[in-house]
Structures are given as C-alpha cells and as structure tokens.
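1. My questions concern the predicted model and sequence given below.
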Amino acid sequence: MNATLRFLGAADTVTGSRYLIDTGAARVLVDCGLFQGYKVLRERNRAPFPVPPESIDAVVLSHAHLDHTGYLPALVRDGFAGRVYATSGTADLSEIMLRDSAHLLEEEARHAAHGHWSRHTDPRPLYTVADVERALDRLRPVGFDEEIDLGDRLSATLVPAGHILGASSVRIAVGGRITHFTGDLGRDDDPLMRPPRRFAGAAVLVTESTYGNRRHAPIDPEAPLGEIIRRVSARGGVTLIPAFAVGRTESILLHLSRLRDRGELPDVPIYLNSPMAVDVSAVYQRHAEEHRMPPDELARMYAIATPVHEVDDSKLLNLRGGPMVIISASGMLTGGRILHHLVAYGPDPRNAVVLTGFQAGGTRGAALVAGERSLRIFGEDVPIRAEVVNIDTMSAHADADGVIAWMRRGPAAPEQVYVTHGEPAAADALRVRIERELGWPARVPEHGELVGL
C-alpha cells in the first residue's frame, strides 16, 4: 500500500494542525485546525482547501482547541460529508468551542462593517453558526482505545494525551504500520490533568514542538500569581487574565482557589467573563475520570469566580473599576470579551495584564511579551500602560525535556520522526535534541510537503 502523509498545517507554525493521509483509496484528515497569529498565516484560512473537501472520507480530531478543530465548519460547508471522530470529551468541548468561535467571527464581521475598519466593503465571517451546526452533525464520539475502522485497511485509535479534557494522541494504522500523532502532549506534573500515556512505539512519529526550545521553570505558579493580584489590588487596580476557556481557565481557577484557601488572596471580586468557560465547567464535571480533581475541590474551584453571561453585564465590568480580577478569553488576545476589557483598563498603569501561557507569533499576546505597548484593537491603536506580567509556567504542554522523556520511554526508535506544531526555532531545536540525544532520524517538514508512509 503506497500511503502518503501531507502536511497541510502546523508545518511552519504552531497553529493550523492538519495532516492528510492518503492511501489512494481513502483519505483521512487528522485534525482540522485554524491558522492563528500572523496575517500571512490567518489568510490560509480563507484559501481553498488544498484537496477537495468532498474527497476526504473521515476526520479524526486529537482535541478540542481551535488550532486543531476550528476549520471544521468551513470544511463541511465546502463539501466534506464524512464522519468526524473524537473522544467523548473532545466532542462535548468542540460543541461549545465551535459555536463560540462562529459567534465571535460573526460579531467581529459586524463590528468591522459598523466601524469601517475592514478593507472589505462587506466583511464576512470565515463561517457562521449555521455552518457549525452542520459540522456538529458529523461528530461521532468514540472511547479511548476503541478501534475506528476507516476502510481500506485503515484504522485509528485514540489514546490519552493529557493536556486538556478529552485530548488524545492519534494512532493511525495503515496496512498494519502505525503512524503516531502526538496531538498536544500534556505534562506529567499538570495540576489538573492526568499525564499522557506512555509512547507505545510507531513506524512514524509526528510530534508537536510548542515548547521545543524551552524548559518550564520549576516554580509553582501560585506564588507569582498571588503576588501580582495582591500588588495590583493594593493600588486599586484591575488584574486582567486572558485565558483559553478550555484548560487554562480551569488551571487558573484551581490556583486561585488554593490561594484563597491558604489566605493568600485579597478579598476582591473575581469575575469569569467567558460564557464558554462557564459551559465547560459542566463538561469537566461529567468527565471526572479524566482529571485529578476530586468533586469537592472541583466545586470550590468553580465557586471562586462570579460567572458573567450577558453582554450588558460584561460591559458593566468596564465601568466598575478596581480592585477586581477578570478572567476572560482569548488567551492570546486574538478576540473575545477580553479585548473590550483591554481597551477599558489597558491604558491605566494601576492595572495589570497577566499572560499565562504560550503566545503564538503575530498575536497581541506575543506583542505584549515582546515589549509592545500599543495594540491595534477594533481598528484603533490602544496604549497599554498597565503592568504586563508573563507567567509561562502554567502551560498545559510538555516542555522540551518532557517531550524527550516521553519519547525515551518508547520501546524502539521510529523509522522517522516529523517535528511539527511549533514555531521554526522551537521545532528545529527539538529536532536537534531528538537526533543527538535519542539517535532517532528527525526532520521538520515544510508546509504542504508530501511524504511516503
């Protein structure tokens, strides 16, 4: 069987995960993500899909984050009619996240039209809520370790990857030969999620490299998080915490809950201004077997923040002033309610913006980490005089040491390792370590490259 693998995304960037396996008789897409960050990458979302969507027989998702699922509504709209396989947790989270994504895309298009800050005379969203509903009809939840028959001697199995609820690595068997896609690999020491399953070996390994050139500092993030909130609250300021609604928000709430239990958090209101994050709480409670939290701590974790559902209540937060803490999506400041809070509170030096995870190149979050203090938001340049703090120890990704340790525990060397889903410097740094420390053949593929399996 002359099967091929084509890298349709995440080959020169940390977003847009899309891998196409083609046996000649069947086509399977592993992940169907959005490109994020630099404009040249985002424009790939608007380009025609590299193969006719109707020619793809199935999609297998590793987890629910939008850089792995967010293009699915467009793929279905443009002709894909097969099944989309994912774990039950990923299916539940994808339902929430894709609806929220479409809502934000539609809202952004309306704002652009109303404010005349788009170069298009009639700005349109990448996809709509109606497109999402059609895509959700294609979802088929499966269990971990359940063999998925994809036809033509092709099958898939999902195994636990840690990272976020429902996250899996994808093992594709092509005529008996295994290609293993790590998806986003979690941490052994994650406070919320269980560790990824040990690598069982494969002929071909496709690994993420988000933190391929970095090590997580051995620092408990609760200490700096509590210190920042105490400092900002003492001067009457607002602490803004941009956070991904799935995974990162739960970690932040857990740390805040533990800080308050120890009396290390000031008595200031905490608001969770993310309807999606509020909805996600029910999913985490339904899938308790996947994470480390006992029911009582999970309940305390979610009780620490006041949920904000309505748009009018979100707007009122911008008039309230400090001291207070606002947790809101998105984690890289690419959209969502956090942008309105940044416009309101970013120019005031009494306030603070606390970044708590990876910031992809080209995002507003990456600009702040790099020292930029003016951000383009809703067509205007907004000065950021608020204190900017980056706590990079809260990532749900394994760092470079963690990925190497996970590989080292495998039974044998793969015939080939492809290093993807990382910025160029991170991907190449991990490639070098794989070759030198493990002695495994490794390379960083190019966007659109076709290789044999």
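-> Yes, it's here.
2. C-alpha from now on. contacts and neighbour counts both.
-> Noted.
3. count of residues packed around the closest residue to I96 other than its chain neighbours?
-> Once flanking residues are discounted, I96 sits nearest to M276: 6.5 Å by Cα to Cα, 6 or more residues apart in numbering. When counting by other Cα atoms under 10 Å, one arrives at 21 neighbours for M276.
4. how about the helices in the stretch 201-350 of the chain?
-> Secondary structure of the stretch 201-350 of the chain (DSSP state H, counting those that start in this stretch): helices located at 222-234, 248-261, 275-286, 295-303, 311-320, 337-345.
5. can you tell me which of those helices comes nearest to H180?
-> Checking the helices of the stretch 201-350 of the chain against H180 by Cα to Cα gives helix 248-261 as the closest, at 25.6 Å.
6. any idea how far the residue nearest the centre of the chain is from G201?
-> Centroid-nearest residue in the chain, with Cα atoms, centre = their mean: H65, separated by 3.9 Å. Distance of H65 to G201, computed by Cα to Cα, to the nearest Å: 25 Å.
7. again with G166
-> Using Cα to Cα, we find G166 at a distance of 21 Å from G201.
8. Repeat that for L355.
-> Separation of L355 from G201 (Cα to Cα) stands at 36 Å.
9. Run through the strands of the stretch 51-200 of the chain in chain order.
-> Remark: strands assigned in the stretch 51-200 of the chain by DSSP state E, counting those that start in this stretch are 58-60, 83-87, 139-142, 148-151, 154-160, 168-174, 177-181.
10. Included below, for side-by-side comparison, is a second structure:
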Amino acid sequence: MKFTNLTRANEIGANSYLLEFDGEGRVILDAGLHPRREGEEALPNFSAIGELPADALVVSHAHHDHIGAVPLLVRRQEKMPVYMSEATHLLAEPLLHNSVEVMLKQRALLGITSYPLFTHKEVDRSAKSYRICRTGQECSLRGDSDPKGEPLSFRLYPGGHILGAVGVRFRYRDRQILYTGDVSFQEQTLLPPADFPLDGIDTLVIEATRGGKATPENQRRPMEIERLISSIEATFRRGGAVLIPVFALGKTQELLATLYLEQKAGRLSRCPIAIGGLSRSFTQVYDRLARRSFRRHPGLSLLEDVAPTVLDGRTIRQLSPKPGELYLISSGMMTERTLSNILAQRFLPCERHSIFVVGYCDPNSPAGQLLQTSRGNLVALDSESAPQPVLCEVDQFDLTSHAIREDLLAYILRVNPRLCVLVHGDPPALAWFQERLRDERPGLEVIVPPPGESLEL
C-alpha cells in the first residue's frame, strides 16, 4: 500500500490523503479546505494525486476542513463516486452552498479574484456523485453491497465527533487499515463515543489534534459543563449577557441540547437563546435524523423544544446585547468578519457581559488572541478596527468534540497495530505522540507523513 499526504503542511488544515492498493484501487480520504488560508493556498495539494483517476473518495465527516474541497475534486475526477454516511450527505449541501456565499463576499471585500473556487451549480453537480453507506456494512468501491471475494472493501464505523462522523476500515487481501477521521472517545450530550474495531488492525491512520495538550483529571466534560453553567448564572445575576462563539455544525447542537437539559434539571435559569441561520440548517438535520442515527436523546427536537431565536447578519450587526440572553453565534474562533467577531466587539467594553470559548481554538485566531489578553488590556479582534480594552469576563471551557490525547494513546496501545500514521495535528502534537509511543511501544513503527510525499507502507 502507498500513502500520500495531500495536505500542504503537518498541521490542522486542509485534510486529504491518498491510499493506493497495489493496482486494486486508488482511494482519497477527505477533501477539505484550510480554515485560515485563502484562495488556492486553502486547497489540498491535489496535484500529488497524479494523472491516474481515483476510484473513490471517502468523506469522514462534514466539517469544512474535511469536506470543503469536494466540489473541486469531483470537477477533477468526474466519474469518481463519493462515499459518506447519511448525515454527512445531508449536512454537506448547506455547508458547501454557504461556502460559496462566503467566498463571493470575500471576493467583493478582499479582492480575491480566484473566488469562488466553485459555484452553486458545482455543489449541486458534485452531490450527484454522493453514495450513502450504512455503518457496519461491508462496501465495495464498485458500489456493490456484497464485496465478497473482492481483494479490497471498506466499512464505516461511528466516530463520535459530530453527527455522521465515521472512521473507515479498509480490508485489503489479508490486511486491515483504519482511518479514524476526527474522533471522540468520550460521550457527548448528543453523541455516543466512537465505536471502532479493536482487533486485527495492521495500519492505523489516526488524528493527533490534541496531542500537545494534557487533560487534567478535574477537567473532564461533566465538570466543565458544571463550571460553564455556574459562570452563565453569575453573568445573569450581574445583569449581563453571554456570547459563546461556536462552530455552526456540531458545537451549536451540542450546546443547545446541554443548555436545554440543564434548564430542565433546574440548574440553569430559563433564558432566551439565539443562534445563526446556518446553525438552524444544520440543526434541522440533527432533528431529522434524531431517531435513525447514532444520536442520544432521540426524543429531543432541538428547534421545537429549545425554540432558539434565529438571527441573521443584519440583525446581529444592529444588535445590542440584552441582560439575561445567551448568544450561540459562529464562528467558533471568531474569525474576522464573522458574526461572532462582530458581536464580540460589543461585549468587550461592558463589565457585566461574558464571552465564553468552549471548543478548540487556534492561538493565532481572534478568539485565541482574546484568551491570551488579560482583563483591562487592549485586543484587536479585527485588523480594520482599533484595539479595545477587554472589560467583560472571558473564559474557556474544554467541551471539545476531539478525542483527548490520553484516549487516543489508549486506543493506539489497545489496537496495537504494526504501523501508526499520525495526521491532523500540529508539530508539538505529532511530536508528543511519537515520543510517547516510542517509550510505551518500542516495536511499533510510527510515521508522520511529509506533505506531498508518497510512502510505501
């Protein structure tokens, strides 16, 4: 088997990888866009695929850094089927159409002439290549439901990260290769933990997102939820409002469910909750699949039971935060010109208000810069705005949907593969796993695949 890292750097960026099975098939794993780069630099290095056509693309989940470049890859590989779970199929359409709208705005505002990288028509055209696979079913690259006797087949397993997230296990002759995609081994409010195979895996390709961060015992999810609820209540008591920058897909739905259950249990006061329009589109899919997907609380309809207010861009730009209100607004890292960034600038100068970050946060993002700024000091959330003093309360809560590094390490050691390929992590995270696995399992071969290079495995 040959493995080619199609990302442009060892980092959390535009995820995409090529597997070649000795003449039996060429499979691409994910096709994302880099969340912090623009134009062609945001794309994976698709030129490394070469001239031969790919037999299939398998998408692990619907986050932008894993699915955002699918229309472009389908343009290059016109007859290539795209395999994914049902939830990813339904979430892909609103995400990719929104991506076109964002690129059109960036073209107008920033003068990026290469935008949009693809059009609404191409989003619709690429959807014709989508093939839904059920978890636990052995599948063929030819689309057959029974690949018995074929040298190469694959199976999807629930990944626990967001709705529809899967790991992919390939069976090639007498070998098994597992690609985890983004994974969570901890139970979340709406999603159960990943249910991956434990035995027979020869090659494990695994994410390393949180490898650079240890998780204290007193920082487990239930404790962080309790701390978040306590901080929200304290903000309301002093007459303030709470802004929680969130990813529209995954984090919004988890928090809606968490806040609803905390209110139902009497631990959180009833309060108005507002979300954005894209979040509503994704939440509709979560509700639609509540009873036929790997989702906890199947009887909970987020849009009906929580009944959040849906705000559009114009409303948020004119909004004055009101006491006792909770705003779950994207983007999660408060990227410039996003609605959470615009709203945060109204929160900063008011001591009564609070901004709470609840997920992964790049230190160089506006949210990351805010977390590093002490109260009373100046921060610039937007390059075109003057720095402001941070007078509101700012805190971070670890409610990530990525596996903590202790769980990732435990899974690697339990599976005990012959080869472990580390992806989706920045250099410190990758280095931590390399060093720790060298100590814990000296006989295990560990590889960090260089960007753009092909490795014989």
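-> Sure thing, it's come through. None of the values given here were measured: they were computed from a predicted structure.
11. circling back: how about the strands of the stretch 51-200 of structure 1 in a markdown table, adding distance to G321 of structure 1 and mean neighbour count?
-> As requested, the strands of the stretch 51-200 of structure 1 are exported to a markdown table (distance: least, Cα to Cα, whole Å; neighbours: other Cα atoms under 10 Å):
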| stretch | distance to G321 of structure 1 | mean neighbour count |
| --- | --- | --- |
| strand 58-60 | 45 | 24 |
| strand 83-87 | 42 | 25 |
| strand 139-142 | 43 | 18 |
| strand 148-151 | 52 | 16 |
| strand 154-160 | 43 | 23 |
| strand 168-174 | 41 | 26 |
| strand 177-181 | 46 | 22 |
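12. So which of those strands is nearest L105 of structure 1?
-> L105 of structure 1 sits nearest to strand 139-142 of all these, at 21.5 Å, using Cα to Cα.
13. tell me what that closest one is packed against?
-> Judged by 3 or more Cα pairs under 8 Å, 6 or more residues apart in numbering; DSSP states H and E, strand 139-142 of structure 1 is in contact with strand 83-87, helix 88-115.
14. Mind putting these into JSON lines with distance to A135 of structure 1?
-> As requested, these are exported to JSON lines (distance: least, Cα to Cα, whole Å):
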{"stretch": "strand 83-87", "distance to A135 of structure 1": "9"}
{"stretch": "helix 88-115", "distance to A135 of structure 1": "9"}
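15. Please identify the most buried of these.
-> Neighbour counts (mean count of other Cα atoms under 10 Å) averaged over each of those peak at strand 83-87, with a mean of 25.
16. Which other helices and strands does that one contact?
-> For strand 83-87 of structure 1, the elements it packs on are strand 58-60, strand 139-142, judged by 3+ Cα pairs under 8 Å, 6+ apart.
17. Dump those strands into CSV; add distance to H103 of structure 1 as well.
-> Listed next are those as CSV, based on distance: least, Cα to Cα, whole Å:
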stretch, distance to H103 of structure 1
strand 58-60, 23
strand 139-142, 20
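18. now for the ones you listed, which one comes closest to D184 of structure 1?
-> Per Cα to Cα, nearest to D184 of structure 1 of those: strand 58-60, 14.1 Å.
19. quick one on the thing from earlier: aligned partner of the residue nearest to the centre of structure 1 in structure 2?
-> Matched to structure 2 by TM-score structural alignment, H65 of structure 1 sits across from H63.
20. Just give the nearest non-adjacent residue to that match, would you?
-> The shortest distance from H63 of structure 2 to any non-neighbouring residue, by Cα to Cα, 6+ apart, is to L249 (7.3 Å).
21. Just give me the match in structure 1 for that neighbour.
-> Matched to structure 1 by TM-score structural alignment, L249 of structure 2 sits across from V246.
22. Next: R155 of structure 2.
-> For R155 of structure 2, the aligned residue in structure 1 is T157 (criterion: TM-score structural alignment).
23. ok, back up a step: OK, contacts around the residue nearest to the centre of structure 1?
-> Shown in contact with H65 of structure 1 (Cα atoms under 8 Å, 6 or more residues apart in numbering): 94, 97, 246.
24. didn't the last one look like it was pressed against I164?
-> This points to V246 of structure 1. Yes. V246 of structure 1 is in contact with I164 according to Cα atoms under 8 Å; the separation is 7.2 Å.
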